[in-house]
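**Student:** Fold the stuff below for me.
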Amino acid sequence: MPKTTELTINDGGKRIDAALASAGLEHSRSTLASWIKDGQVLVNGQPVKSSYKVKSGDKIRITVPDTKSVAIQPENIPLDIVYEDDDLLVVNKEQGMVVHPAAGHAGGTLVNALLFHAPLSSINGEFRPGIVHRIDRDTSGLLMVAKNDRAHQALAAELKAHKTERYYYALVKGEFKEDHGTVDAPIGRHPKDRKKQAVVAGGREAVTHFEVLERFHGYTLLRLALETGRTHQIRVHMQYIGHPVVGDATYGHQQELLGISLKGQLLHAKTLVLTQPTTGEKMTFDSPLPSSFERVLKALKEEQKL
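**Tutor:** Next up is the predicted model:
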């Protein structure tokens, strides 16, 4: 069955393809333009041309066509499994590994590895079986994975209700005067670069709490808690307040520090707290910082002594 997405336009004046591309949808502007041309996008119940300029209050209905099914191949890729039972897995994902297959990443993903290891829930369809939440390719750390549909529904409901606790460590550029704080700023697709997210008016609610763990010359180690789970949320929020994550070339930091070459942002999903779907037990999992992350912290501490 084709899926449908419905939304209401808040600010008028843009071409419909541009308005939809900036609304935080997981589709490119070219894809949306193609669907508009094919009549799969209705405005107030009627098809329109791509040149149509939206008006405030317009009701948009998008019918997403079915995609051709492509079987994902299980692959014998080593996994760092922190915990496993009949309902779920908690995996410590390494930096550089894509979570699930997508354009340009048909294989070598966490899902390919998981399918080799165990059966997974079917709720997210063929491309994201078992995946309750994601972290970026170049972010390391803990992910919960559902092995059956009942467990997936329970874990997803807990996540949606903001009862799952997720704590990240990040090294960011700059020094903080405050010891803790909150960034509450809406996130949507970047208005000029569809591969990026940004703080934008009319974006989806996004809240990140931070606590300073350690200060260095020109850098700060933070512990961050996600209240919401928007795409690139921590990376976007840190850039927004002028403290981009170290190694995050996409959002404003070089990929080298103190002569150390970085392979991506120094952002690690360190702690995960969830409720076991069958027993109701509250479970806490923790993971060590990757050696590459520790190496940078050691270099900063040595520099600070000079």
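
**Student:** can we go C-alpha only for contacts and neighbour counts from here?
**Tutor:** Noted.

**Student:** Could I get the contacting residues of residue 251?
**Tutor:** By CA atoms under 8 Å, 6 or more residues apart in numbering, the contact list for residue 251 reads 235, 236, 239, 244, 245.

**Student:** Quick check: chain neighbours aside, which residue is closest to the last one?
**Tutor:** Going back to what we said before, that points to residue 245. Using CA to CA, 6 or more residues apart in numbering and skipping residues adjacent in sequence, the residue nearest residue 245 is residue 172, 4.3 Å away.

**Student:** Here is a second sequence; please produce its structure as well for comparison:
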Amino acid sequence: MQINWRYQGKEPIKIKTFLKEKGVSRRLLASIRFHGGELLLNGFPGRKVDQMEFTDQLTLRLPAEKSRQQLQPSYVPLDILYEDRDFLLVNKPARVPSIPSFLYPNDSLINRVWGYYLLRGYQGIIPHIATRLDRDTSGVVLFGKHRYAHALLDQQLQAHQVEKTYLAMLSGKITTAHFLLELPLDRVPGSFIKRRVEVTGKRASTEMWKLAGFPQATLCKVRLHTGRTHQIRVHSAYLGHPLVGDTLYGGELSQQLQRQALHCHKIVFFHPFKQKKIEVVAQLPADLQKYLEENQRGELS
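**Tutor:** Below you'll find the predicted structure:
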């Protein structure tokens, strides 16, 4: 993997200063130095202390990456929403975990992306997942295709600059058109999985807009301003309107929908290499679309 820049500054600048401005960490530079990468100034080996002049070209050749664990490839086809040299966005189906675990070691979304990379013959890169979804939540998941891209995404995530919009079906009727929830979250004592609203917890901010009301549920657009575990699910339950199908937090299953009614509809992020915003949308999957239509007709059971 090779990254190129053409310096456009009027004043000379040291390579290490330029790279710091580009979000290249000391750790990544050390990896380049000691694990097979290269730093080239106008095609020749460069040092961090060398100076760049106007129109100089700097090349960063990243070392080949190896997984820290024995990652098993899964060759289940992916629904690719967007892909370029640096980023991959995938439409995750429900009932597929984002990452491998003890219960699901070989067929998480990461396993599937790894299998996709192998089938495509990609060399020297491994899956770097930047956004995760619960196993039963569907929708857009964002990957960096190399270590540097992932690091730049992480900076955006830490600064809350990645915009994630969800579609959620909340149980019951909601009359308020728009509301903002500022409710801190913490673990439920004795549970590794479950969360609750707790005044001493970590800040959690969720914004909701009512899109449509139905006899048994309300469809809402949801935007996260923080990224806490189960944030939408816990905030919805705290309102007294748990997500349809979310039995962990008081929602009820129906014959038409056997999982929580939550879908990551859209992700917007800044592409640091193309210098523009990228917007990627995943339409409602068939099970949620069917539930919505049958709710509208009053045919649910």
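
**Student:** circling back: quick one: which of the contacts of residue 251 of structure 1 has the most company?
**Tutor:** Of all the contacts of residue 251 of structure 1, residue 245 has the most neighbours under the rule other CA atoms under 10 Å, reaching 31 neighbours.

**Student:** Test my guess that the residue nearest to residue 245 of structure 1 contacts residue 243.
**Tutor:** Yes: Residue 172 of structure 1 is in contact with residue 243 according to CA atoms under 8 Å; the separation is 5.6 Å.

**Student:** could you pull out the helices for the stretch 1-150 of structure 1?
**Tutor:** For the stretch 1-150 of structure 1, the helices defined by DSSP state H, counting those that start in this stretch cover 16-21, 29-37, 110-117, 149-160.

**Student:** Where does the shortest one end up in structure 2?
**Tutor:** Taking TM-score structural alignment as the measure, structure 2 aligns no residues with helix 16-21 of structure 1.

**Student:** likewise the last one?
**Tutor:** Residues 147-158 of structure 2 are matched to helix 149-160 of structure 1 when aligned by TM-score structural alignment.

**Student:** what number of residues lie near the aligned partner of residue 262 of structure 1 in structure 2?
**Tutor:** In structure 2, residue 262 of structure 1 lines up with residue 257, judged by TM-score structural alignment. For residue 257 of structure 2, the count of nearby residues is 17 (other CA under 10 Å).

**Student:** what does the one 10 residues further on give?
**Tutor:** The local packing count at residue 267 of structure 2 equals 21, with neighbours defined by other CA under 10 Å.

**Student:** which secondary structure elements does the longest helix anywhere in structure 1 contact?
**Tutor:** Secondary structure of structure 1 per DSSP state H: the longest helix is helix 291-305. With contacts taken as 3 or more CA pairs under 8 Å, 6 or more residues apart in numbering; DSSP states H and E, helix 291-305 of structure 1 sits against strand 207-216.

**Student:** distance from the strand it packs on to structure 2 after superposition?
**Tutor:** After superposition onto structure 2, the mean distance of strand 207-216 of structure 1 to its aligned counterpart is 0.3 Å, using mean CA distance after the TM-score superposition for structure 1.

**Student:** Skipping its backbone neighbours, what lies nearest the counterpart of residue 200 of structure 2 in structure 1 in space?
**Tutor:** Using TM-score structural alignment, the partner of residue 200 of structure 2 in structure 1 is residue 202. Nearest non-adjacent residue to residue 202 of structure 1, counting by CA to CA, 6+ apart: residue 186, 7.0 Å away.

**Student:** what sits against the most centrally placed residue in structure 2?
**Tutor:** For structure 2, residue 131 is the residue whose C-alpha lies nearest the centre (CA atoms, centre = their mean; 1.9 Å). By CA under 8 Å, 6+ apart, the contact set of residue 131 of structure 2 is 141, 142, 143.

**Student:** And for residue 205 of structure 2?
**Tutor:** 180, 181, 182, 183, 184, 224, 225, 226.

**Student:** Please report how far it lies from residue 280 of structure 2.
**Tutor:** Distance of residue 205 of structure 2 to residue 280 of structure 2, computed by CA to CA, to the nearest Å: 23 Å.

**Student:** follow-up on the earlier one: and the aligned residue in structure 2 for the residue nearest to residue 245 of structure 1, what is it in contact with?
**Tutor:** Structural alignment (TM-score structural alignment) places residue 172 of structure 1 against residue 170 in structure 2. Listed by CA under 8 Å, 6+ apart, the contact set of residue 170 of structure 2 reads 217, 218, 219, 220, 236, 241, 242, 243, 244, 261.

**Student:** Wait, the third one touches residue 208, no?
**Tutor:** No: with contact taken as CA under 8 Å, residue 219 of structure 2 and residue 208 are classed as non-touching, separated by 10.0 Å.

**Student:** residue boundaries of the helices in the stretch 151-300 of structure 2?
**Tutor:** Secondary structure of the stretch 151-300 of structure 2, counting by DSSP H, counting those that start in this stretch: helices at 231-238, 286-297.

**Student:** In structure 1, what stretch matches the last one?
**Tutor:** Helix 286-297 of structure 2 falls opposite residues 291-302 of structure 1 when the two are matched by TM-score structural alignment.

**Student:** The matching stretch against structure 2, how far on average?
**Tutor:** Relative to the matching residues in structure 2, stretch 291-302 of structure 1 has an average distance of 0.8 Å after the fit, by mean CA distance after the TM-score superposition for structure 1.

**Student:** what comes into contact with that stretch?
**Tutor:** With contacts defined as CA under 8 Å, 6+ apart, stretch 291-302 of structure 1 is touched by 216, 217, 257, 258, 260, 262, 266.

**Student:** which residue in structure 1 lines up with residue 227 of structure 2?
**Tutor:** That one, residue 227 of structure 2, aligns with residue 229 by TM-score structural alignment.

**Student:** Same question for residue 242 of structure 2.
**Tutor:** Under TM-score structural alignment, residue 242 of structure 2 pairs with residue 244 in structure 1.

**Student:** rewinding a little: what residues are up against the match of residue 262 of structure 1?
**Tutor:** With CA under 8 Å, 6+ apart, residue 257 of structure 2 has these contacts: 245, 287, 288, 291.

**Student:** Leaving out chain neighbours, which residue sits closest to the aligned partner of residue 83 of structure 1 in structure 2?
**Tutor:** In structure 2, residue 83 of structure 1 lines up with residue 82, judged by TM-score structural alignment. Excluding the flanking residues, the one nearest residue 82 of structure 2 by CA to CA, 6+ apart is residue 89, at 5.1 Å.
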